[in-house]
Structures are given as structure tokens and as C-alpha cells.
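Novice: model the structure of this input:
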Amino acid sequence: MKRDFYLLQTASFLGTIATRCLEVAVAWWVLRETGNPALFGALVALGIGADVLSRGALAWLGDRFDGRVVVLCCYVAGGLISSTLAVAAWTGTYSLWLVSAAIVALGAGLGVREPLQMSLIRELVQRADVADAVRIRSAVMSSSAFAGPIVAGALIGPFGYRTVLTLSAAVVVSSAVLVLVMDRQETVPGAASGGAARWVGDVVAGFRAVRRVTPEWRLAITTMVVNFALYPVFAVIIPIVVVERFAAESWVLSVVESAFAVGLIAGSTFVTRRITGLLGRRRTVVSGFGALGLGFVGAGAAGGLAGSGPLVFSAVSSLFLLAAGTGLSMVVVNTGAVRVLATPSSYRNRMVASVSFLSGIVMPLGALLGGLISGGLNSSASLVILGLLICACAAVISRDRVLGRFLSMSDDDLDGAYAKHFPEAFVA
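Specialist: I've put the predicted structure just below:
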């Protein structure tokens, strides 16, 4: 693989860890200044909203401009914003408006750069290496998301939130430097003209492409349902399960949730490649959905072992969640490779970002559903129900002939396949 691919993944790894550290440091700062957890929760929701919305509204940037330049601008802006927050913290200048604006801007930058770093893979590696590149990309994201809070927790105690803000800004700047030394594209994907009307047209074209490409539309709907079930599991239900049974054993929650992250990392680094080699891409995706759903069903059933003590509960639940995390990586790596290979370059980033947007908008509703279900049923039963919902998605995917046909294609046949089979989806 080319040097630029590894430079971009290193920048992404460092940038994601810095972003997680920044989130923890800002949380510490806001809570120290206001003592209001509800306010911080609102700020987090604001950042998540900016992230998700920018994936839908700004994805066209990556298709009309040099993707490397767009990513570089995101990191430079992130470095400036992080540095501003660090200076404000060191000078004792706390402003709710400043923090709110910074969180929105950082969320929007994250929403622009993350899908683009995935869609750039096709330009940075040879066709035969795309699947491995997507796998590496998934491993980078899983490990950085897992390591970020750990690094932040290790630093903020002894050094304080001001130092963590400063270090986060420095790391984001280093990510910008890594992107800066990458080679520039010789051509620009699209012309920067047309004003607001062109912008709206580009946004609509991205969603229209997803809707008209049958396998992507069905994957998007399935992913929406899965994320609808997935998000409340870790945001609401598992914390409730642990608090209800082991309120005095806070380590149980860390162990159980970490098992899922370890499954994601293991799946991305080696498991998915081996299983795909044995079963093929289509069966691996179906099996991945099944493993994710059954992992949650098993973890919910493990709630009945609470009487056996925290060690037994943690061990059994962790095994099931490890399998669930591995299953999710089996889905993400293979469907991501198909999307990157099959989508024409002029629409690739909008396709990647639009699917990400559609899957992300249901997360708040999923969190609400998780709370309502847990209120009406016990939390373990809620986990079983959501796991069965994901298993139902696996059954639907296994019967989908159109999606199965594209998942069964070789990398050579997939290259540009959407433009050949669905030309009407890519008409401006």
C-alpha cells in the first residue's frame, strides 16, 4: 500500500484520540464551572447533532474538491479551535457561547473528515488492496475510539483539564502535518461554482444516489434498524443492567463494555479477513449480523447470572459482547469495501457519508426506545429484544438476492459496478 494511506490512517488515529481527550477535558471544564450535568449533556447532543448533520449536508465537499485538502482543512480548523479552548481555559475565560460554538464546529469537522477518510481509500491503494485497507481503517477507528477515553482518564487526573486541552490541540495539529506531507491530487473532482443552488443539488444528488442504488438503499435501511437497536445497548441498557445488579462494583461496566471494543478490534485486525476467506463476503456479512444479534441476546440472558457474583456475570457477558463486536466488524469491513469499490469516484464520498448520516439519525430515537423498554420491562429482557431485532435483520439480509449478488462479486467485478448496473442513480 502507498505511503499516503498509512500517513492518513496515522493522522486519523491521532486525531480521534485527541478528539476523545478533548471531549473529556471540556466535560471536566464545563462541570467545574457550572456544576450542571444537564448542560453538559445538552452540549454533547449539540456536537453529535453537528457531526451527523454535516455528514448529510457537507459530503459533497469531498466529491468536488481534492479530498486531501478538505481533510487538511478539517484538521487545521480543529487545531485552531482546540488551541482557542486551551487558551481560554488557561486564562480563566469561560464562556458558554465559546464552548458551544467550538463543540458545534468540532462536530461538523468530524462529520466531514471521517467519511472522507474512508472514501479516499480507493484513491490511495490499488483495487486488490481495498478490502485490506478498509479493514485497517476499521481497526484504526476501533482502537482509537477505545484508547481515547483511557488516555484522557490517565492524563486528566494528574495533569488537569487545561493540560489535556493543550495536548489535544498539539496532537490535532500533528495530524494536520501528516496530511500536509501527503501527495496532492493532480486533478480536482469538480468545479467550485454554482452557489447555494449547486450545494443543494449536490446534497440531493447524494441521497438520490443512495435511494436508486438498490443494494446500498437496502443496506442503509438495515443499518438504520441495527443502529436503532445498537446505540441504546451501550448508552442506556448495559449501564442499567450493571447498576441494578452491581451498583458497588463500578469496574463491571468497564470490563463488559471493553469486551465489545476488543471484539471490534479483533474483528478488524484478523478475524474478518480469515472468515471472509472461508465463507465469502456475503455469508460473512450475514454471519456478522447474526453474531451481533445473538451476542446481545446472550448478554441479556447472562443477566440471570447476577446471583453468581460479578466475576461470573462479567466473564459470561464479556464473551457474548466480544462475539457481538467481532460480528459488527465483519459487517462494517465487508460492506465498506463494497461501497468504496462499487461507487463511481464522483459520488463516492456522498455515498459513504449519506449512508453514515442515515444510520446516525436514528441513534437518539434508539436511546429513547431503550429507556422506554427498560422502564416497561427489566433491562436484561430489553437487551434480548434488541438482539432479536438485529437477528431479524440478519434473516432479511440472507434472503436479499440483489444485495447478495453484489456481496458475492469479486473485487474486479465490483470496481465501478454501481455505475454499470444503476446508471440512473448518478445522473446530475
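Novice: only C-alpha atoms from now on, for both contacts and neighbour counts.
Specialist: Will do.
Novice: what about the helices in the stretch 301-428 of the chain?
Specialist: Under the criterion DSSP state H, counting those that start in this stretch, helices of the stretch 301-428 of the chain are mapped to 310-342, 348-360, 363-376, 379-399, 401-407, 411-414, 417-421.
Novice: so which of these gets nearest residue 290?
Specialist: helix 379-399 (5.2 Å; Cα to Cα).
Novice: packing partners for the closest one?
Specialist: Helices and strands touching helix 379-399, by 3 or more Cα pairs under 8 Å, 6 or more residues apart in numbering; DSSP states H and E, are helix 214-232, helix 238-246, helix 281-301, helix 363-376, helix 401-407.
Novice: out of those helices, deepest packed?
Specialist: Each of the helices and strands packed on helix 379-399 was scored by mean neighbour count; the highest is helix 281-301, a mean of 25, by mean count of other Cα atoms under 10 Å.
Novice: distance between that one and the chain's centre?
Specialist: Centroid separation for helix 281-301 versus its chain: 19 Å, with Cα atoms, centre = their mean, to the nearest Å.
Novice: let me know which of the helices of the stretch 301-428 of the chain is the nearest to residue 37.
Specialist: Nearest of the helices of the stretch 301-428 of the chain (Cα to Cα): helix 363-376, 17.9 Å.
Novice: residues in contact with the residue nearest to residue 59 when sequence neighbours are not counted?
Specialist: Using Cα to Cα, 6 or more residues apart in numbering and skipping the chain neighbours, the partner closest in space to residue 59 is residue 350 (5.0 Å). The contact partners of residue 350, by Cα atoms under 8 Å, 6 or more residues apart in numbering, come to 56, 59, 60, 62, 63, 203, 206, 207.
Novice: go on, residue 423?
Specialist: Applying Cα under 8 Å, 6+ apart, no residues contact residue 423.
Novice: and it, how close does it get to residue 301?
Specialist: Counting by Cα to Cα, to the nearest Å, the gap between residue 423 and residue 301 amounts to 47 Å.
Novice: rewinding a little: I'd like the helices and strands packed on helix 379-399 as TSV, with distance to residue 134 appended.
Specialist: Formatted as TSV, the helices and strands packed on helix 379-399 follow (distance: least, Cα to Cα, whole Å):
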stretch	distance to residue 134
helix 214-232	17
helix 238-246	29
helix 281-301	13
helix 363-376	24
helix 401-407	15
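Novice: closest one to residue 333 among those helices?
Specialist: helix 281-301 (8.9 Å).
Novice: residue 84: neighbouring residues, count only.
Specialist: By the measure other Cα atoms under 10 Å, the count of residues near residue 84 is 17.
Novice: can you say which of the helices and strands packed on helix 379-399 is nearest to residue 164?
Specialist: Residue 164 sits nearest to helix 238-246 of all these, at 26.7 Å, using Cα to Cα.
Novice: packing partners of that closest one?
Specialist: Applying 3+ Cα pairs under 8 Å, 6+ apart, we find helix 238-246 packed against helix 251-266, helix 379-399.
Novice: now the other sequence, so there's something to compare against:
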Amino acid sequence: MTSMFRALQHPNYRLWAAGALVSNVGTWMQRVAQDWLVLTQLTNHDGAAVGITTGLQFLPILLLGPYAGLLGDRLDKRKLLFATQTAMGLLALVQGVLVLSGAAQLWHIYAIALLLGVASAFDAPPRQAFVSELVGRADVPNAVALNSASFNLARLAGPGVAGVLIGLIGTGWVFMLNAATFLGVLFSLTRLRVDLLHRTPPLPRGKGQIMAGVRYVRTEPRILLILVMAGLVGTFTLNFQVTNALMAADVFHTGADAYGFLGSIQAIGTLGGALLAARRKQPRLTLLVGAAVGLGVATIVAAAMPSYLSYAVVLVFVGVSALTFLNSANTIVQLTTEPQYRGRVLALYMAVIQGGTPIGAPLVGWLANAVGTRWAVLAGGLAALVAGAVGVWALARWGEGTFREQLRAVWAERRAARAASALASPGTSDAGSPSAVPGSPSAHDAEPAPQPPTVPARDTAAEALSPAPQRGPSLRLPRRPPATTTGSQPAVAPRN
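Specialist: Sure thing, here's the model as predicted:
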């Protein structure tokens, strides 16, 4: 098993990934069909209506996300995911029946979008945290990257297939096909080997546990930085579901197949970014900041493209930078969070990355109606640049050098790692090396290569995820012990 696909050595992860891929293809087909239904059949190319539909799907995670994360820490994640995936499949079925019967109205689509958002709010935090239970801590970065690759492989196929099917059989049957694809992920959940799961002890019931998660985040300055950057990008930049539909229909005057093709083209970039991420053992905050800047620049360039073809080409670069940003943020949050807080912290992360969409998507649609679609795309690019600037300011304020110095440190570290790898004894795989995730046990039983003196896993992982120290005194914010409340579970070591 190569280092790029090492998470697939786990039988449970292989089964989960296969089911998720089938379901994700259907989800992307539904997204394209739903936007096209609202834009061309239920309204007269109303960008605001498309934005409201998208926003309603993400509003519940902003309101319910913290409680959903707490449930993810308390309950069996596999059983919780079975319930949420079943609910989303049934809603897709209802939507298909309404459209095929000719009874669908705009308010029906709004209501179903809101209910889908509720199910997704309870699905997202445990689904993100479930990765660590499928593979264990050592292979979490690779599993997160492969999840992104699977999602974007589905995104590559789904929109294009949806565009063709809308023209051939209509949007109603696309919704029905999406309902059927949920059977794939439900089957995989029933076939998982429970004895191979790396479970975290469930959190006992108690008062103030949601606020305990919030207070924990407040003690982690790097997680706070990620939440701020993710909030800006998620609210104002990652609205391509709206902007691509408007660019296809109103700027380039194309049809549903061309709109679906834009999603597939962008997915080429995101899939490439996911495969590159799968090769990394550890993401760094420097990479996160650079990806935000790259996303801003690529989005601004896309807004200026004069033709459909040139716009589609630039979307590849938008996809690479967007995926690199999201994958780095997700992995850093997972690896720097204590296991008993992981569900609640990931819920906060999902709330800011997706919960801003109810504000951003309608705003983008309104801006497109008011001043033009290109200006709406441009505004998203500027928001990503602001997020990157916030990251550069924060890292420099913490005494970790300028952005240029941080990049030099990253390349110096990589050269040193290659030199060390060349001197290492043969036969040690990436997945089995103790350096796969600092502070975590080896994935194999082979004798590990000699390592420097170790420190506790928590601090080692945090150091690996932070940029290399620069000259001058360190100004890093001190780490305080997380606040506790009655009923909250004491810290425990990560389990493999």
C-alpha cells in the first residue's frame, strides 16, 4: 500500500469510502438538478432564489451544529450516521415525487432544502469525527485527504451526469436516482466491523458541555485562527454552487449541461488537490494561509475571464486552492483537538465553514442581481484574500516570522526530511513510520527507526502542525488547560 493510499489498508475505511462515493455522486447530481430547477423552471433566472435555496440547506448547521457535535461525542457515531443518511435519502425521494407529479412549487423546494439542512447538521460533525474511528490517529491525515478525493471524484462525475440526465429525463428522475444512491452508504454502515473501530469513550451526560467545548476552543489560538479564516472563506467565497449557475445561465448563456460541466471541471482541480494532500504526512498553518491567498487570486482571475472556456480553465486552479484550504483546516483541527472534545470542536468548524452560507449565498445572489454576476464572483475572491491576510498577520504576531520566512522554513524542513529519508534503513514504510503522525504509535509492529527524545503526543502534534520557529523570541500564546464543567469528561490520551 503506497503512502498516498495507506488509509485503505483498513477494511472498515475501504467499505465506508466505497459507500460514500456512491452517495456523493448522487448528492452532486441533486445539487445541480435543484439549482437548475429553481433557476429555470420555478423562477425566471432569479439568482437570489438560488441563493436562498442554498442558504436554507446550511442555516441549520449554524443553529444546531454545537448540539449536533455534542451528540456526536455522546452517542455511537455509526448509529447516528445511519439515522441521518436515512433521513436525507427519504427527503430526496419526496422531492423527486413532487417534481415528477408536477406539484412542485418554490416553497416546497425551500422547505425540503431546510429539512435537508437539519439532517446534514446532525450528520456532518459525527461524519467528520468518524474518520478517526475508522483508521486510528496515525492515518487520520491520509484518510481525511482520501475522503476529499472521493468527494471530489463524485463531484467530477455528478454534475456532468446530472446535466446530461436533466436534458434526457428531467430533474425529477435525478432526485429519484439520488434517493437510491443513499442505499450504498447505508449498506456500508451495516457491514462495518465494530471490533476494528478505534472508538473514543462516550461523553457522559452533564450540564454545560456545549460551553465547555467553546471554552476549550478559546484556549487554542491556532484553532481560533482557523475558525476565523474558515468563516470568511465559507461565507463569501465558497458559493460556487450559486455563482457557477449564474455565470453559465446569465453571462455565457448556456444550458444545464454546460452548468454541470463547470462543476466537473472545477472538480478536476479539487481532486488533484486532494491527491496531493494524501501525500502529505502533516499539513501546516503556512500551507493553510497560502491556500487562502491562492484561492482569492484564482477567484478574482475567474471573474475577469471573457469566455466560457477560459472561465472553466481557471476553475481548475480555484478547485486546487479551495481543496487545499479545506483539507488543511479540517486535518489540523482534528489532530490538535483532544478526543473527548472532537465532536464539539468539529461542529464549530462546520458551523463556520458552512453556517455562513445562509448569509453569503443570498448576498451573492442579491449582488449578482444588483451589479452583475462578475462582481459577485470578485467579492468572493476578495474575501479569501482577507482571510489570507488575517493568517499572515496572526503568524507574524506570534513571532513566527514573515510569510516569506515561513515558506523558506517549510522548504528547508522538506529538504532535511528527504535527506533523513535517504539515510533511513530500508523496509520502513510511511504508514508504519513513527513520524507518520508525531506522538502516535506505529501502525505496524516493526521496530521503529531511532527517533529523538519524545514528548507527550498532544504537544508533539501541535508543534508539528505549527510553522518552524524563526529567529527572535517566541511570542506564541501560552496554552492554558481547558475549562471544565460539571459532567464533562476528563482528558484522556488518544486511542488507536
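Novice: residue 32 of structure 1: which of the helices and strands packed on helix 379-399 of structure 1 is closest?
Specialist: Checking those against residue 32 of structure 1 by Cα to Cα gives helix 238-246 as the closest, at 24.1 Å.
Novice: thinking again about what came up before, residue 260 of structure 1 is nearest to which of the helices and strands packed on helix 379-399 of structure 1?
Specialist: Among those, helix 281-301 comes nearest to residue 260 of structure 1, with 9.6 Å by Cα to Cα.
Novice: mean per-residue distance, that closest one to structure 2?
Specialist: Between helix 281-301 of structure 1 and the aligned residues of structure 2, the post-superposition mean distance stands at 2.1 Å (mean Cα distance after the TM-score superposition for structure 1).
Novice: between helix 251-266 and that helix, find me the angle.
Specialist: On the basis of axes from the mean of the first three to the mean of the last three Cα atoms, to 10 degrees, helix 281-301 of structure 1 is oriented at 170 degrees to helix 251-266.
Novice: orientation of helix 281-301 of structure 1 relative to helix 214-232 in degrees?
Specialist: 20 degrees.
Novice: circling back: so which of the helices of the stretch 301-428 of structure 1 is the most surrounded?
Specialist: Neighbour counts (mean count of other Cα under 10 Å) averaged over each of these peak at helix 348-360, with a mean of 26.
Novice: okay, it sits on what stretch of structure 2?
Specialist: Aligning helix 348-360 of structure 1 against structure 2 (TM-score structural alignment) gives residues 342-354.
Novice: would you mind measuring from the closest residue to residue 377 of structure 2 other than its chain neighbours to residue 386 of structure 2?
Specialist: Spatial nearest neighbour of residue 377 of structure 2, excluding adjacent residues (Cα to Cα, 6+ apart): residue 303 at 5.5 Å. From residue 303 of structure 2 across to residue 386 of structure 2, the span is 17 Å (Cα to Cα).
Novice: swap in residue 333 of structure 2?
Specialist: Taking Cα to Cα as the criterion, residue 333 of structure 2 is separated from residue 386 of structure 2 by 21 Å.
Novice: residue 307 of structure 2 too?
Specialist: Taking Cα to Cα, one finds residue 307 of structure 2 at 27 Å from residue 386 of structure 2.
Novice: again, but for residue 355 of structure 2
Specialist: Where residue 386 of structure 2 is concerned, residue 355 of structure 2 sits at a distance of 19 Å (Cα to Cα).
Novice: touching stretch 176-194 of structure 2 from outside, list them.
Specialist: Residues from elsewhere that reach stretch 176-194 of structure 2, judged by Cα under 8 Å, 6+ apart: 12, 15-16, 18-20, 22-23, 25-27, 29-30, 78, 82, 85-86, 88-93, 95-97.
Novice: for it, buried residues please.
Specialist: For stretch 176-194 of structure 2, burial by neighbour count (16 or more other Cα atoms under 10 Å) applies to 176-186, 188-189, 192.
Novice: hmm, back to that, give the equivalent position in structure 1 for the residue nearest to residue 377 of structure 2.
Specialist: The alignment partner of residue 303 of structure 2 in structure 1, by TM-score structural alignment, is residue 300.
Novice: mind checking how far that match is from residue 91 of structure 1?
Specialist: Residue 300 of structure 1 is 48 Å from residue 91 of structure 1, by Cα to Cα.
Novice: which residues does residue 219 of structure 1 contact?
Specialist: Contacts of residue 219 of structure 1 by Cα under 8 Å, 6+ apart are residue 403.
Novice: map it across to structure 2 for me.
Specialist: Match for residue 219 of structure 1 (TM-score structural alignment): residue 226.
Novice: residue 332 of structure 1 matches what in structure 2?
Specialist: Match for residue 332 of structure 1 (TM-score structural alignment): residue 326.
Novice: and for residue 202 of structure 1?
Specialist: Checking TM-score structural alignment: residue 202 of structure 1 goes with residue 209.
Novice: mind checking how far its match is from residue 151 of structure 2?
Specialist: Using Cα to Cα, we find residue 209 of structure 2 at a distance of 32 Å from residue 151 of structure 2.
Novice: and what of residue 296 of structure 2?
Specialist: Taking Cα to Cα as the measure, residue 296 of structure 2 falls 22 Å from residue 151 of structure 2.
Novice: where in structure 1 does stretch 121-135 of structure 2 fall?
Specialist: The alignment of stretch 121-135 of structure 2 onto structure 1 (TM-score structural alignment) covers residues 111-125.
Novice: list the contacts of that stretch.
Specialist: Contact with stretch 111-125 of structure 1 is made by 1-2, 4-5, 8, 12, 50-55, 58-59, 62, 67, 70-71, 74, 130, 133-134, 137, 340-341, 348-349, 352-353, 356, as judged by Cα under 8 Å, 6+ apart.
Novice: likewise stretch 310-325 of structure 1?
Specialist: By Cα under 8 Å, 6+ apart, the list of residues contacting stretch 310-325 of structure 1 reads 246, 249, 252, 255-257, 259-264, 267, 291-296, 298-300, 302-303, 305-306.
Novice: could the helices and strands packed on helix 238-246 of structure 1 go into JSON lines alongside distance to residue 328 of structure 1?
Specialist: Below are these laid out as JSON lines (distance: least, Cα to Cα, whole Å):
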{"stretch": "helix 251-266", "distance to residue 328 of structure 1": "7"}
{"stretch": "helix 379-399", "distance to residue 328 of structure 1": "11"}
